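Participant: prediction below, plus the sequence it came from.
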Amino acid sequence: MISLQFVITSLLVVLMPGTGVIYTVSSGLFKGRKASIAAAAGCTAGIIPHLSASILGLAAILHTSAVLFQMFKYAGAIYLLYMAWGTWRDKGGLSFKAQDDHKNLFHIAKRGFLINILNPKLSIFFLAFLPLFVPHDASSPTIDMLVLSLVFMWMTFVVFVIYGLFATVVRHQVVHSPRVVGWIQRSFALAFAAFGLKLAMVEQK
């Protein structure tokens, strides 16, 4: 059921730097190990609705409904631009003090969840991606897609955690340089803005 081709293809997809990776890395870099894991968990949880929609066939509705697609698209773009603006203008929020309390970690995970759930392209991607690896003679294709979805989610979480933990390793090398901190902060802001604008220009296919 789980082919080597699926594992390799999924790994390549997950490794590609995207909004979730940028958010997880920024969380690890500025807020510590637990924050990076919370961000990874939130981003991974954000793909659950898309995977579920693909399994249930609801993504087909999103694919054919221009109005629904535009609503999701612009909501996601606006949220990413909001994050870009907040990151750019934040003068004290990007400190290197670990935020380990449950409230802050939940907030970090929630933002990661919203980043992914507001991207309508994910539903369409999974609708086209998962069926490619389900055998034509499968007795229960829904179960096969569910298993593939769980594997993809697990790979996403592991890879994102690795990205985030790597960021925590290098965070102490820049903590004493306000100029580097400011440069990194603005780089993340520009990255969020770029992803937001890119999402806003996406056309329905």
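Facilitator: Sure, I can see it. Residues are numbered from 1 along each chain as shown.
Participant: from here on, contacts and neighbour counts on C-alpha atoms
Facilitator: Noted.
Participant: residues of whichever strand or helix holds residue 103 that come out buried?
Facilitator: Taking DSSP states H and E as the definition, residue 103 sits inside helix 102-117. Within helix 102-117, the residues that count as buried by 16 or more other CA atoms under 10 Å are 105, 106, 108, 109, 110, 111, 112, 113, 114, 115, 116, 117.
Participant: got another, please set it beside the one above:
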Amino acid sequence: MIPIETISVFFAASVALALAPGPDNIFVLTQSALSGRAAGLVVTLGLCTGLIVHTLAVAFGVAVIFQTSAMAFNALKLIGAAYLLYLAWQAFKARPSDMTLGANGKLTRRKLYLRGVVMNVTNPKVAIFFLAFLPQFADPTRGSVALQMVAFGAIFMLAAFVVFGAVSWASGFLSEWLRHSERAQVIMNRVAGTVFVGLVARLVVTQR
């Protein structure tokens, strides 16, 4: 059994790491502002679902491939960059009427959820980060290391959900203003598109 002291330290570290500015925070912020708090929470659920993939990858050693294979790392990085470019293109071409969630069927909760999943799973830095971070808290003398990794991954997901959920709730106030101003909607869509392009640039220059 993992000591409560270790869990407490790990949770605090996870919250601090989730609060650090990064692609996931920005993604939740922009989507919440564009489509409202509920949309932000759906994206947050998608991001946390992606963390399940990284947790299992680390627990069963798959993530080692991305640490030792430049080809695998670059392939996943290019997939993530391509998806972000697709989101940027959608944001730049969006009309003000596209802002309302469910109004025209273009921003369903399912699509927002899948955006969150893909955004997280295709970020190779998350896989490498989990590979470097989770093992630091595991103790082989306390049982299966793989199960401990899964437990720590679940705790990290909880911390991420709390932080990203707070971000989506706070940024949701922006959506109330955006829904009443077409000019503001256009500006925000341009900002969102620019943010996505910036994330692509950051991802492309990321090294293992």
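Facilitator: It's in. Everything quoted here is computed from the prediction, not taken from an experiment.
Participant: quick one, helices of the second structure?
Facilitator: According to DSSP state H, the second structure carries its helices in the segments 4-19, 23-35, 37-59, 63-68, 70-93, 109-121, 124-133, 145-178, 182-204.
Participant: among those, which is nearest residue 100 of the second structure?
Facilitator: Among the helices of the second structure, the nearest to residue 100 of the second structure by CA to CA is helix 23-35 (6.2 Å).
Participant: tell me the angle of the closest one relative to helix 70-93?
Facilitator: Relative orientation of helix 23-35 of the second structure with respect to helix 70-93: 20 degrees, computed using axes from the mean of the first three to the mean of the last three CA atoms, to 10 degrees.
Participant: where does helix 23-35 of the second structure end up in the first structure?
Facilitator: With TM-score structural alignment applied, helix 23-35 of the second structure matches the range 19-31 in the first structure.
Participant: swap in stretch 59-74 of the second structure?
Facilitator: Structural correspondence for stretch 59-74 of the second structure: residues 55-70 of the first structure, per TM-score structural alignment.
Participant: can you name the residues in contact with that stretch?
Facilitator: The set of residues external to stretch 55-70 of the first structure that reach it, using CA atoms under 8 Å, 6 or more residues apart in numbering, is 50, 53, 54, 120, 123, 124, 127, 142, 145, 146, 204, 205.
Participant: which of those residues count as buried?
Facilitator: Among the contacts of stretch 55-70 of the first structure, the ones that count as buried by 16+ other CA under 10 Å are 50, 53, 54, 120, 123, 124, 127, 145, 146.
Participant: related to what we said a few turns ago, would you turn the buried residues of helix 102-117 of the first structure into JSON lines with distance to residue 67 of the first structure?
Facilitator: Below are those laid out as JSON lines (distance: CA to CA, whole Å):
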{"residue": "105", "distance to residue 67 of the first structure": "34"}
{"residue": "106", "distance to residue 67 of the first structure": "32"}
{"residue": "108", "distance to residue 67 of the first structure": "30"}
{"residue": "109", "distance to residue 67 of the first structure": "29"}
{"residue": "110", "distance to residue 67 of the first structure": "26"}
{"residue": "111", "distance to residue 67 of the first structure": "25"}
{"residue": "112", "distance to residue 67 of the first structure": "25"}
{"residue": "113", "distance to residue 67 of the first structure": "23"}
{"residue": "114", "distance to residue 67 of the first structure": "20"}
{"residue": "115", "distance to residue 67 of the first structure": "20"}
{"residue": "116", "distance to residue 67 of the first structure": "19"}
{"residue": "117", "distance to residue 67 of the first structure": "17"}
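Participant: and residue 82 of the first structure, what pairs with it in the second structure?
Facilitator: Using TM-score structural alignment, residue 82 of the first structure lines up with residue 86 in the second structure.
Participant: give me the distance between its match and residue 132 of the second structure.
Facilitator: Here the criterion is CA to CA, to the nearest Å. By it, residue 86 of the second structure lies 30 Å from residue 132 of the second structure.
Participant: please apply the same query to residue 124 of the second structure.
Facilitator: Counting by CA to CA, the separation of residue 124 of the second structure from residue 132 of the second structure is 13 Å.
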